[in-house]
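[1] show me the folded form of this:
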Amino acid sequence: MKRAFWPDRSGASALEFGLIAPLFFAFLFGVIEFGLLMWTQVGMQHAVAVTARCASVNPALCPTDNPSAIAAYATQQAFGLSLPSSTFSYSAAACGSQVSANYQFQFPQILNLAPFTLTAAACFPA
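    Have a look, this model is predicted:
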């Protein structure tokens, strides 16, 4: 007795998983990478805001005549990120103490995407 091929349902779940799994994991990986990108942006914005305030209010901790000390302070304020101090820059502007940051967010090599430039800026007291 010969069984018909079409009514046979064995292996249907494995086939469905094989078709859907790459899309699911790509979506999951994309959500994780987007979360890391947003975490980096928020950490940079927090660092420049706190550092601009420090440069205006506390010259002993953030001396305005030493931009490298201000950049080092900003690096410490970046929410657990290990950004280089060259990411941050200080300038005295019309609005007060201005701190800005530029960082090249590198996606994993498997995606083969160009780096994404993140920027943040804050000026205190304005």
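
[2] C-alpha only now, for contacts and for neighbours.
    OK.

[3] just the strands in the chain please.
    Listed in chain order, the strands of the chain (DSSP state E) span residues 88-93, 96-105, 116-125.

[4] closest to residue 36 out of those?
    strand 96-105 (9.4 Å; C-alpha to C-alpha).

[5] and the helices in the protein?
    Ranges of helices in the chain, per DSSP state H, are 12-57, 67-76.

[6] can you list those in a markdown table and add distance to residue 98 and mean neighbour count?
    Output for these, formatted as a markdown table (distance: least, C-alpha to C-alpha, whole Å; neighbours: other C-alpha atoms under 10 Å):
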| stretch | distance to residue 98 | mean neighbour count |
| --- | --- | --- |
| helix 12-57 | 6 | 16 |
| helix 67-76 | 11 | 21 |
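
[7] CSV for those, including distance to residue 108?
    As requested, those are exported to CSV (distance: least, C-alpha to C-alpha, whole Å):
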stretch, distance to residue 108
helix 12-57, 9
helix 67-76, 23
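
[8] one more to line up against the first:
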Amino acid sequence: MRGLRRFFGDDTGASAVEFALVVVPLLLFIFGTVEFSRLMWTRQSMQSLAIEAARCMGILQPQCISGTTYNAANTRNYVISRAGKLGVPLTSSDIALNNSDSCKSVSGFSTVTITYTFSSVAPRLVTALTGSTNLSASACFPNNV
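    The predicted structure follows:
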């Protein structure tokens, strides 16, 4: 009986037990914040890149032309290289380009759509936070007439 009272009255390991109870939610919160931030940064980078590519196509910047005309292969290579500098590994199949499209029912626009599957060290956590790891960005820019 005395040993039992002594056992239940001893509080030397209370801090370790409290830490063990708090550390799992704390780590989930930290990793969730970091991964969600990475996802949002990637999404914003892709949107900026889509706008940049649509503008490149619309005003015929040197990176998107061959001679004096629009070139889809050059534009794709430009988008892939810019995405690589941002740390987003895109492939040709992730990029849809159209230099004679309509935007909001107005014709004469260049459009770019980029799709990307976000890779995470904690995919279930990111999916729980955002609903999906598939990202998409699109932009349109009027063609230089």
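
[9] follow-up on the earlier one: which among the helices of structure 1 is found nearest to residue 109 of structure 1?
    That would be, of the helices of structure 1 and by C-alpha to C-alpha, helix 12-57, which comes in at 12.3 Å.

[10] how about the aligned residue in structure 1 for residue 35 of structure 2, what does it touch?
    Taking TM-score structural alignment, residue 35 of structure 2 has residue 33 as its aligned residue in structure 1. Neighbouring residues of residue 33 of structure 1 by C-alpha atoms under 8 Å, 6 or more residues apart in numbering: residue 107.

[11] from residue 20 of structure 1, how far out is the counterpart of residue 45 of structure 2 in structure 1?
    In structure 1, residue 45 of structure 2 lines up with residue 43, judged by TM-score structural alignment. Distance, residue 43 of structure 1 to residue 20 of structure 1, using C-alpha to C-alpha, to the nearest Å: 35 Å.

[12] now residue 67 of structure 1
    52 Å.

[13] nearest spatial neighbour of the residue nearest the centre of structure 2, chain-adjacent residues omitted?
    What sits nearest the mean C-alpha location of structure 2, by C-alpha atoms, centre = their mean, is residue 42, with 2.7 Å. Sequence neighbours aside, residue 88 is the residue nearest to residue 42 of structure 2 in space, at 7.2 Å (criterion: C-alpha to C-alpha, 6 or more residues apart in numbering).

[14] can you check residue 65 of structure 2 too?
    Residue 65 of structure 2's closest residue in space is residue 71 (C-alpha to C-alpha, 6+ apart), at 4.8 Å.

[15] per the alignment, that neighbour pairs with which residue of structure 1?
    That one, residue 71 of structure 2, aligns with residue 66 by TM-score structural alignment.

[16] look up how far residue 97 of structure 1 lies from that match.
    13 Å.

[17] likewise for residue 20 of structure 1?
    Noted for residue 20 of structure 1: a distance of 52 Å to residue 97 of structure 1, by C-alpha to C-alpha.

[18] what of residue 35 of structure 1?
    Distance of residue 35 of structure 1 to residue 97 of structure 1, given as C-alpha to C-alpha: 30 Å.

[19] what's the answer for residue 67 of structure 1, then?
    Residue 67 of structure 1 is 11 Å from residue 97 of structure 1, by C-alpha to C-alpha.

[20] any shared contact partners between those two?
    With C-alpha under 8 Å, 6+ apart, residue 67 of structure 1 and residue 97 have common neighbours residue 90.
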